[in-house]
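Student: coordinates only, sequence not included:
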């Protein structure tokens, strides 16, 4: 019988983990927790200037590439030895109905949130298979993929596609000892999200419908991401874990 461990991020010490969207709030929180667990973190974003703050704070290694362009992803990831990946790069797009959505915006949301994550998985998994040591991938999805939210036709669709990438990735890569999971967060109230979610006509009914009746924090999203990367989750793959205060169980 194995000996239980209570170490946060068990088994991550010395392992190299790539985090995309590392300059953002959730991405930054994930980087901090991984560094605290002893991981060798590669903090990725579109440019190194945007990564400067989290790199200076944590000592993570910066890596600049654009998930919208395959050549950029390939050039950054080919030859990079990895144990783990967190796909956290994302784009919210617009608040629109199917009747008035801007298809150009829809295309870009899907291009970043789904296609971009697939490109990272495509090239990162080649490294993981080549090394033959297994590994773990966590895709940061959204509650908008699990339930219908008004105005979220683009964002919800992109994240539903990402959930399927998670499931198929788990199926295809499991034979190489690589686990692929997702987390589906509710809203983290930041200045960027407050313009919509902070409106009384939106916030009040939404929180009333949520069993926990409050917004999530960045650390509350980062914690399960690190758990899913760790050896404590060694038998978990293909899961889309709702981190949404119970909203999707309604």
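Tutor: Structure's in. What do you need? Computed from a predicted structure; not experimentally measured.
Student: only C-alpha atoms for contact and neighbour calcs from this point on.
Tutor: OK.
Student: and residue 14, helix, strand or coil?
Tutor: Here residue 14 is recorded as coil under DSSP: H, G, I helix; E, B strand; the rest coil.
Student: isn't it up against residue 40?
Tutor: Yes. Applying Cα atoms under 8 Å as the test, residue 14 and residue 40 come out as touching, 5.6 Å apart.
Student: ok, the two, which is more surrounded?
Tutor: residue 40 (21 against 13; other Cα atoms under 10 Å).
Student: how much space separates the more buried one from residue 62?
Tutor: From residue 40 over to residue 62 the distance is 11 Å, taken as Cα to Cα, to the nearest Å.
Student: residue 142 - how many residues pack around it?
Tutor: 26.
Student: now it, nearest residue through space, not along the chain?
Tutor: Distances taken as Cα to Cα, 6 or more residues apart in numbering place residue 184 nearest to residue 142, at 3.9 Å, with adjacent residues excluded.
Student: confirm that the one you found sits in a strand.
Tutor: Yes. Checked against three-state DSSP, residue 184 lies within a strand.
Student: that one: what's it in contact with?
Tutor: Counting by Cα atoms under 8 Å, 6 or more residues apart in numbering, residue 184 makes contact with 140, 141, 142, 143, 144, 145, 146, 240, 241, 242, 243, 244.
Student: thought the third one was touching residue 163?
Tutor: No. With contact defined as Cα under 8 Å, residue 142 and residue 163 do not form a contacting pair (9.0 Å).
Student: and the longest helix along the chain, what does it pack onto?
Tutor: Using DSSP state H to define each element, the chain has its longest helix at helix 153-173. On a contact count with 3 or more Cα pairs under 8 Å, 6 or more residues apart in numbering; DSSP states H and E, helix 153-173 meets helix 103-110, strand 135-140, strand 178-185.
Student: what angle separates it from strand 135-140?
Tutor: Inter-element angle recorded for helix 153-173 and strand 135-140: 170 degrees (by axes from the mean of the first three to the mean of the last three Cα atoms, to 10 degrees).
Student: buried set for stretch 175-184?
Tutor: 177, 178, 179, 180, 181, 182, 183, 184 (16 or more other Cα atoms under 10 Å).
Student: possible to save those as CSV with distance to residue 102?
Tutor: Converted to CSV, the buried residues of stretch 175-184 look like this (distance: Cα to Cα, whole Å):
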residue, distance to residue 102
177, 41
178, 37
179, 36
180, 32
181, 30
182, 28
183, 27
184, 25
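Student: in addition, the following structure is provided for comparison:
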């Protein structure tokens, strides 16, 4: 049920921590993976490791996304590319950073969905999309006004896309991980005064790993989840059940 039989699946942020691990899982499940990102060098490394194809574009550029995806035969998409922004309160938020976070995390995912699904609908074989959101979309976290807002917008993009695309047999879901110690997140969350009180509120009491996020992504893309669309799936050790 998790064999993709050579289906073409695009993974944005495909050279990053969660994105790269997702590429590895999908390749093992016989998907034909296309890893996307801004850095040709980083994409070349994941391609050498896994044999995936690559495509380069900036999530902030509609023209680059449109040109990269036009005519691309796709069955699935993982919107994993993102920008962490800053740790700030509403009183001292840098609006330029806020705008960039929204541009990459929400607008970028919508643009990829826009142009990918045009191809998917034209091909007529259905498909699946998984948006990599965050627990910050579900609960308020200190300092996360920008990042949380971008991921909350992504949740609505997920639900509306599921509603609109179901008639084409295209499913759209999101996963909502807790902290994964990637280079983007470790600077803030590795600080003891930040980590200790946070982990005390989490029933499982530890950070997630890249594999623990990639596994549910692969499941939601797969035929094993063929009746699941429009959901958000917390991967947060129980943090949001409180």
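Tutor: Yep, that arrived. Note that this is a predicted model, so its numbers are computed, not measured.
Student: ok so, going back, which bit of structure 2 covers the longest helix of structure 1?
Tutor: Aligning helix 153-173 of structure 1 against structure 2 (TM-score structural alignment) gives residues 145-165.
Student: neighbouring contacts of the matching stretch?
Tutor: Under Cα under 8 Å, 6+ apart, the answer for stretch 145-165 of structure 2 is 84-86, 88-90, 93, 97-98, 101-102, 105-106, 109-110, 131, 133-134, 136-138, 140-141, 170-174, 229-232.
Student: aligned counterpart of residue 178 of structure 2 in structure 1, please.
Tutor: In structure 1, residue 178 of structure 2 lands on residue 186 (TM-score structural alignment).
Student: now its match. Nearest residue, chain neighbours left out?
Tutor: Here the residue nearest residue 186 of structure 1, using Cα to Cα, 6+ apart, is residue 244, at 4.3 Å.
Student: so residue 152 of structure 1 makes contact with residue 97?
Tutor: Yes. Under the criterion of Cα under 8 Å, residue 152 of structure 1 makes contact with residue 97 at 7.1 Å.
Student: more crowded one of these two?
Tutor: residue 152 (20 against 14).
Student: which stretches of structure 2 form helices?
Tutor: All helices of structure 2, identified by DSSP H, fall at 17-28, 40-50, 62-69, 95-101, 108-123, 145-165, 183-189, 192-200, 210-221.
Student: deepest in the core, which of the ones you listed is it.
Tutor: Burial of the helices of structure 2 is given as mean neighbour count (mean count of other Cα atoms under 10 Å); helix 17-28 ranks first at a mean of 23.
Student: map residue 230 of structure 1 onto structure 2.
Tutor: In structure 2, residue 230 of structure 1 lands on residue 222 (TM-score structural alignment).
Student: now for its match: which residues touch it?
Tutor: Counted by Cα under 8 Å, 6+ apart, residue 222 of structure 2 has contacts 1, 2, 3, 4, 128.
Student: buried among these? Need that as a selection in PyMOL.
Tutor: The PyMOL selection below is limited to those of the contacts of residue 222 of structure 2 classed as buried (16+ other Cα under 10 Å):
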select buried, resi 2+3+4+128
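Student: can I get the contacts of residue 222 of structure 2 in a markdown table with distance to residue 48 of structure 2?
Tutor: Formatted as a markdown table, the contacts of residue 222 of structure 2 follow (distance: Cα to Cα, whole Å):
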| residue | distance to residue 48 of structure 2 |
| --- | --- |
| 1 | 27 |
| 2 | 24 |
| 3 | 22 |
| 4 | 21 |
| 128 | 26 |
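Student: closest one of the contacts of residue 222 of structure 2 to residue 184 of structure 2?
Tutor: Ranked by distance to residue 184 of structure 2 (Cα to Cα), the contacts of residue 222 of structure 2 are led by residue 128 at 26.8 Å.
Student: and the residue nearest to residue 186 of structure 1, what does it touch?
Tutor: Per Cα under 8 Å, 6+ apart, neighbours of residue 244 of structure 1: 143, 184, 185, 186, 187, 216.
Student: how many residues are close by the aligned residue in structure 2 for residue 46 of structure 1?
Tutor: Residue pairing (TM-score structural alignment): residue 46 of structure 1 is matched to residue 38 of structure 2. Around residue 38 of structure 2 there are 17 other residues, counting by other Cα under 10 Å.
Student: sorry, back to before: tell me if I'm right that the match of residue 178 of structure 2 and residue 213 touch.
Tutor: No. Look at residue 186 of structure 1 against residue 213 with Cα under 8 Å: they stay out of range, at 11.4 Å.
Student: now list whatever residues contact both of the two.
Tutor: Contacts common to residue 186 of structure 1 and residue 213, judged by Cα under 8 Å, 6+ apart, are residue 245.
Student: picking up where we left off before, looking at the helices of structure 2, which is nearest to residue 76 of structure 2?
Tutor: Closest to residue 76 of structure 2 of the helices of structure 2, according to Cα to Cα: helix 210-221, at 7.2 Å.
Student: what angle separates the closest one from strand 170-177?
Tutor: Going by the same axes, to 10 degrees, helix 210-221 of structure 2 makes 160 degrees with strand 170-177.
Student: with structure 1 superposed, average distance for helix 210-221 of structure 2?
Tutor: With mean Cα distance after the TM-score superposition for structure 1, helix 210-221 of structure 2 departs from structure 1 by a mean of 0.3 Å once superposed.
Student: that helix - contacts with which helices or strands?
Tutor: Using 3+ Cα pairs under 8 Å, 6+ apart: helix 210-221 of structure 2 touches helix 17-28, strand 127-132, strand 170-177.
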